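[1] What follows is a predicted structure for the sequence shown.
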Amino acid sequence: MSSEPARLETAPFDRGHTDDLMSFLAASPSPYHAVANAAARLEKAGFRQVEEADAWDGTSGGKYVLRGGAIIAWYVPEGAEPHTPFRIIGAHTDSPNLRVKPQPDMGAHGWRQVAVEIYGGPLLNSWLDRDLGLAGRLSLRDGTSRLVSIDRPLLRVPQLAIHMDRSIHEKGLQLDKQRHMQPIWGLGDSVDEGDLIAFLEQETGLAAGEVTGWDLMTHSVEPPAHLGRDRELVAGPRMDNLLSVHAGTAALAAASARGGLSYIPVLAAFDHEENGSQADTGADGPLLGSVLERSVFARGGTYEDRARAFAATVCLSSDTGHAVHPNYAERHDPTHHPRANGGPILKVNVNQRYATDGSGRAVFAAACERAGVPWQTFVSNNAMPCGTTIGPITAARHGIRTVDIGVAILSMHSARELCGADDPYLLANALVAFLEE
């Protein structure tokens, strides 16, 4: 009897998935837009939103909860037991950028500016001399909120002319996060308090004074695009990590539609990964554990059922990783060189910056084999510090076996990143196989 995993009858995704990713990136300039777009796609697939403050039932079908910039969605198959394990795709919705401060109006020398704070670890130079829009969430006086997206050239962080900084040739570009990164958005000799928010109220059709709070951020208005001689690459914003959010949403919808599931498939897309995940919407918060436990208890389960379900649960933490850079190949491990369009990567770090171990590798390898998808391995150069993901946090907080994977890209944390055009759909096909395995 063969021990090889059964192949998927059909791979559900092809290059059309990558084109759809480009649309998703363009429509999701903030975590709040990303979860709203993911929820809309799940609604079309038959999922329904449940409120955290309401009582939950144990009926089968697709469900999801929204909290700020995070979404947890799951599908309960017919006949699922209280102790049925979960198969989780983990991702995050936030990306490094420039975020608007509580007192945003500033300026000097005839220029009007917007005061911003650096979010996460962006490549600051990538935000210079780039046409920027403004997007996020407005909190209103009546307690509701409104999404806003000004998707046209509105702001710009102007770089100092070379004539005024000849030392750049010897010292390189040196940017002060406070002094050099404040964008301009107009002309004027006086700074009017409330000017930016009044502008946003007008743009969104709100009454003056209706906005009492905001979570706003800049984004490049240049749309995603195919690149390369044969259009084999994709350039675009926020691939870290909306590429995985998009793939996970598509995989969850596809797996639930195909049926015959032995596990409860879950998408867990968190906010605030780029600054440590310590938030009520972050992976280090209680959201995922609360949702999984309530799902068990809603189906009549006990704490014993919860323990059994968690013990057999597996999470694939999907986040972008580093493709080998042709101009800096020495920065990579000499025996691990992930390439664009080489398939998803398995991310390994024995110091637990990634959560993958040998048993996790076997789970991922089986999913890729079943999907007919090639895969690669990423390990950091021993002399270079290794990044991290929600993977170790998920494993440690919930006691869930977790595997770190993703897609290899260039220009990570830039305002505009680069990946192979095949890798997004190869990842999505592997995720479907994982959920159905």
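    Done, it's in. Numbers count the residues shown, from 1 in each chain.

[2] CA atoms for contacts and neighbours, from now on please.
    Noted.

[3] Tell me if I am right that Pro102 is in a strand.
    Yes. Pro102 forms part of a strand when assessed by DSSP: H, G, I helix; E, B strand; the rest coil.

[4] neighbours around it, how many?
    When neighbours are counted by other Cα atoms under 10 Å, Pro102 registers 13.

[5] Contact partners for it?
    Trp214 (Cα atoms under 8 Å, 6 or more residues apart in numbering).

[6] give me that answer again for 6 Å
    By Cα atoms under 6 Å, 6 or more residues apart in numbering, Pro102 lies in contact with nothing.

[7] what about Val191, helix or strand, and which?
    Using DSSP states H and E, Val191 falls within no helix or strand.

[8] count of residues packed around the closest residue to it other than its chain neighbours?
    In space, and not counting its chain neighbours, Val191 is closest to Met106: 5.8 Å by Cα to Cα, 6 or more residues apart in numbering. Using other Cα under 10 Å, Met106 has 19 other residues around it.

[9] Same check on Gly248?
    Neighbour tally, Gly248, other Cα under 10 Å: 27.

[10] Surely it is within a helix?
    Yes. Under three-state DSSP, Gly248 sits within a helix.

[11] quick one: it and Glu43, what's the gap?
    Applying Cα to Cα, to the nearest Å, the value for Gly248 to Glu43 is 15 Å.

[12] before we move on, what about Ile72?
    13 Å.

[13] For the two, indicate the residue with more neighbours.
    Neighbours per residue, other Cα under 10 Å: of Ile72 and Glu43, the larger number sits with Ile72, 23 against 16.

[14] That one reaches Lys63, doesn't it?
    No. The pair Ile72 / Lys63 is not scored as a contact, 8.5 Å apart, by Cα atoms under 6 Å.

[15] Now do the contacts for Glu210.
    Per Cα under 6 Å, 6+ apart, neighbours of Glu210: 140-141.

[16] let's go with 10 Å and repeat that
    By Cα atoms under 10 Å, 6 or more residues apart in numbering, Glu210 lies in contact with 138-142, 197-198, 201.

[17] that's a helix at Asp215, yeah?
    No. Per three-state DSSP, Asp215 lies outside any helix segment and is strand.

[18] What is the burial count for it?
    The number of residues packed near Asp215 is 17, by other Cα under 10 Å.

[19] how far away is the residue nearest to it when sequence neighbours are not counted from Leu200?
    Once flanking residues are discounted, Asp215 sits nearest to Arg137: 5.2 Å by Cα to Cα, 6+ apart. Using Cα to Cα, Arg137 is found at 11 Å from Leu200.

[20] The structure to be compared is supplied as follows:
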Amino acid sequence: MSHTTLNQDLADFISQSPTPFHATASLRQRLLEAGYTALDERSDWQLEAGGKYLVTRNDSSLIAFQLGDADNFERGIRLVGAHTDSPCLRVKPQPELNQQGLWQLGVEVYGGALLAPWFDRDLSLAGRVSFRDGAGRIASRLIDFKRPIAVIPNLAIHLNRGVNDGQPINAQTDLPPVLAHSLDPVRDLRSLLAEQLQREHPDCAEASVLDYELSFYDTQPPATIGLDNDFFSAARLDNLLSCHAGLSALLDASPEQACLLVCTDHEEIGSSSCCGADGPFLEDVLCRLIPDATRRVQVIQRSLLVSADNAHAVHPNYAARHDENHGPKLNAGPVIKINSNQRYATNSETAAFFRQLCAAVKVPVQSFVVRSDMGCGSTIGPITASRLGVRTVDIGAPTFAMHSIRELAGSRDPGYLTEVLRHFFNSAQLI
């Protein structure tokens, strides 16, 4: 697949995935179309040799795996991990605000979001809605308004002269989006959601909305930009880019190999949930794949996890924020992330293995170490490594503006990452 074709598919995937729920649904649908069988954690699993399966938890996390041939586990499992969530603005439980004749919704900041870019954007609303149906049963569906229905207007500089001097943004008072005039009719979010449910799901005509998990998102579609089309710009590149690369690589994996893709929710807030990397989801699945505890440890010790999460490219206007010997560049290949305090799980052996993977497919590779006088972010890598004891390498595509409402990657880097992960799933031996 060419870079152009791959990036268009990535753009389509991002557009279809405004929330972790939608990202998981998109991954699930693509896997089903590729012949994977959906499993239910509440049922017994009848797994067949050579089979391909997927399972979801909380509608926002997914694990997909293929069992490979008869000797699959003796060679270890090739695992790729990513996360489905991104920093955003989540709607509060009782959000309605009527101020100055305008109808607004109160929001809570999810994750470490860059807040300034959220102003003056055309926003829509999507997420999961739970309701009581006509028969009195509780059910849930995903909704997506798709069209721009909200905006967070900036205050004019004439009324805010210090705004360019680093004035802080108050998440409680400055961020509620404006959706409409609050004149007749009186507006109610749950009624609005019931109407949208019926519009998207005709079988929910009698739905009585009980609760919801909703996120605002930018409606501007992804785009390849730059004078020479060097850049790929989109929302939620962190970390849907890695989810897409992992999925694309898995769908091209050799049927003989034992391969697994895990995409979990809640990474941006620490991963401590039933469906996060610090929860039992992956362990539960591995226990069902390999019931014998001793054999499971043996298999895990033959396995390797590639934790794929975006890396910080060196910004030309802020180059001093990087260690001068570790400034990853856009379109220069995936980045190996290293931290001696185990904020990343890479060690010398796993880094060497990943470098060899890149060399085998002629993909450039870079490394990142945070400045010694700055704090370091983290990933699902150390969490998964500490829970499973699996060897791990933390890597990612270099990007600008991480955690902004719109992020920027090199247009060649999604292809580089996908190619290396594809080779990883197909490699004959692990370290």
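    Sure, I can see it. Remember, predicted model here, so these are calculated numbers, not experimental data.

[21] related to what we said a few turns ago, find the residues that touch each one of Ile72 and Glu43 of the first structure.
    63-64.

[22] shared neighbours, Arg137 and Leu200 of the first structure?
    Taking Cα under 10 Å, 6+ apart as the criterion, Arg137 of the first structure and Leu200 both touch 148-149.

[23] Ala34 of the first structure contacts Thr93, correct?
    Yes. Counting by Cα atoms under 10 Å, Ala34 of the first structure touches Thr93, with 6.6 Å between them.

[24] Which of these two has more residues huddled nearby?
    Thr93 (31 against 26).

[25] show me the contacts for that one.
    Neighbouring residues of Thr93 of the first structure by Cα under 10 Å, 6+ apart: 28, 30-35, 69-71, 238-246, 268-274, 282.

[26] The second structure: which residue goes with Val76 of the first structure?
    The equivalent of Val76 of the first structure in the second structure is Leu67 (alignment by TM-score structural alignment).

[27] hey, where'd the strands end up in the stretch 1-150 of the second structure?
    37-38, 52-57, 61-66, 78-83, 88-99, 102-110, 123-132, 138-144 (DSSP state E, counting those that start in this stretch).

[28] How about the contacts made by Leu155 of the first structure?
    Taking Cα under 10 Å, 6+ apart as the test, what Leu155 of the first structure contacts is 113-114, 129-134, 182-186, 218-220.

[29] which position in the second structure aligns with it?
    Using TM-score structural alignment as the criterion, Leu155 of the first structure maps onto Ala150 of the second structure.

[30] For its match, which non-adjacent residue is closest in space?
    Counting by Cα to Cα, 6+ apart, Ala150 of the second structure lies nearest to Leu179, which is 4.5 Å off, once chain neighbours are set aside.

[31] Counterpart of that neighbour over in the first structure?
    Aligned by TM-score structural alignment, Leu179 of the second structure pairs with Trp185 of the first structure.

[32] How about Ile338 of the second structure?
    With TM-score structural alignment defining the correspondence, Ile338 of the second structure maps onto Val348 in the first structure.

[33] Distance check, its match against Gly399 of the first structure.
    Val348 of the first structure is 19 Å from Gly399 of the first structure, by Cα to Cα.

[34] Tell me which of those two has more neighbours.
    Neighbours were counted for Val348 of the first structure and for Gly399 using other Cα under 10 Å; Val348 has more, 22 against 14.

[35] neighbours of the corresponding residue of the second structure for Ser295 of the first structure, just the number please.
    In the second structure, the residue paired with Ser295 of the first structure is Leu289, using TM-score structural alignment. A count of nearby residues for Leu289 of the second structure, using other Cα under 10 Å, gives 15.

[36] same check, this time on Leu27 of the second structure
    23.

[37] Please apply the same query to Ile152 of the second structure.
    Using other Cα under 10 Å, Ile152 of the second structure has 18 other residues around it.

[38] Arg370 of the first structure touches Phe434, doesn't it?
    Yes. Applying Cα under 10 Å, one finds Arg370 of the first structure in contact with Phe434, separated by 8.5 Å.

[39] so what sits against both of these two?
    Jointly contacting Arg370 of the first structure and Phe434 under the rule Cα under 10 Å, 6+ apart are Phe364.

[40] For Glu41 of the second structure, see how far away the spatially most central residue of the second structure is.
    In the second structure, the residue lying closest to the centroid (Cα atoms, centre = their mean) is Thr84, at 2.7 Å. Thr84 of the second structure sits 20 Å away from Glu41 of the second structure, going by Cα to Cα.

[41] The residue nearest to Val191 of the first structure contacts Val114, correct?
    Yes. In terms of Cα under 10 Å, Met106 of the first structure counts as a neighbour of Val114; the distance is 5.9 Å.

[42] Skipping adjacent residues, who's closest to Pro255 of the second structure in space?
    Closest to Pro255 of the second structure by Cα to Cα, 6+ apart is Gly68, at 5.4 Å.

[43] Over to Gly188 of the first structure?
    Closest to Gly188 of the first structure by Cα to Cα, 6+ apart is Gly110, at 4.9 Å.

[44] show me what contacts the aligned residue in the second structure for the one you found?
    Aligned counterpart of Gly110 of the first structure in the second structure: Gly101 (TM-score structural alignment). By Cα under 10 Å, 6+ apart, Gly101 of the second structure lies in contact with 180-183.

[45] Let's have those residues in a markdown table, adding distance to Gly381 of the second structure, neighbour count and secondary structure.
    Formatted as a markdown table, those follow (distance: Cα to Cα, whole Å; neighbours: other Cα atoms under 10 Å; DSSP: H, G, I helix; E, B strand; the rest coil):
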| residue | distance to Gly381 of the second structure | neighbour count | secondary structure |
| --- | --- | --- | --- |
| Ala180 | 43 | 15 | strand |
| His181 | 46 | 16 | strand |
| Ser182 | 47 | 17 | coil |
| Leu183 | 50 | 11 | coil |
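
[46] returning to that earlier point: I'd like the strands of the stretch 1-150 of the second structure as a markdown table, with distance to Tyr344 of the second structure appended.
    Below are the strands of the stretch 1-150 of the second structure laid out as a markdown table (distance: least, Cα to Cα, whole Å):
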| stretch | distance to Tyr344 of the second structure |
| --- | --- |
| strand 37-38 | 32 |
| strand 52-57 | 25 |
| strand 61-66 | 22 |
| strand 78-83 | 13 |
| strand 88-99 | 24 |
| strand 102-110 | 22 |
| strand 123-132 | 31 |
| strand 138-144 | 34 |
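
[47] Of those strands, which is nearest Gln8 of the second structure?
    strand 78-83 (20.2 Å; Cα to Cα).

[48] For the match of Leu179 of the second structure, give its distance to Asp94 of the first structure.
    For Trp185 of the first structure, the distance to Asp94 of the first structure - Cα to Cα - is 24 Å.
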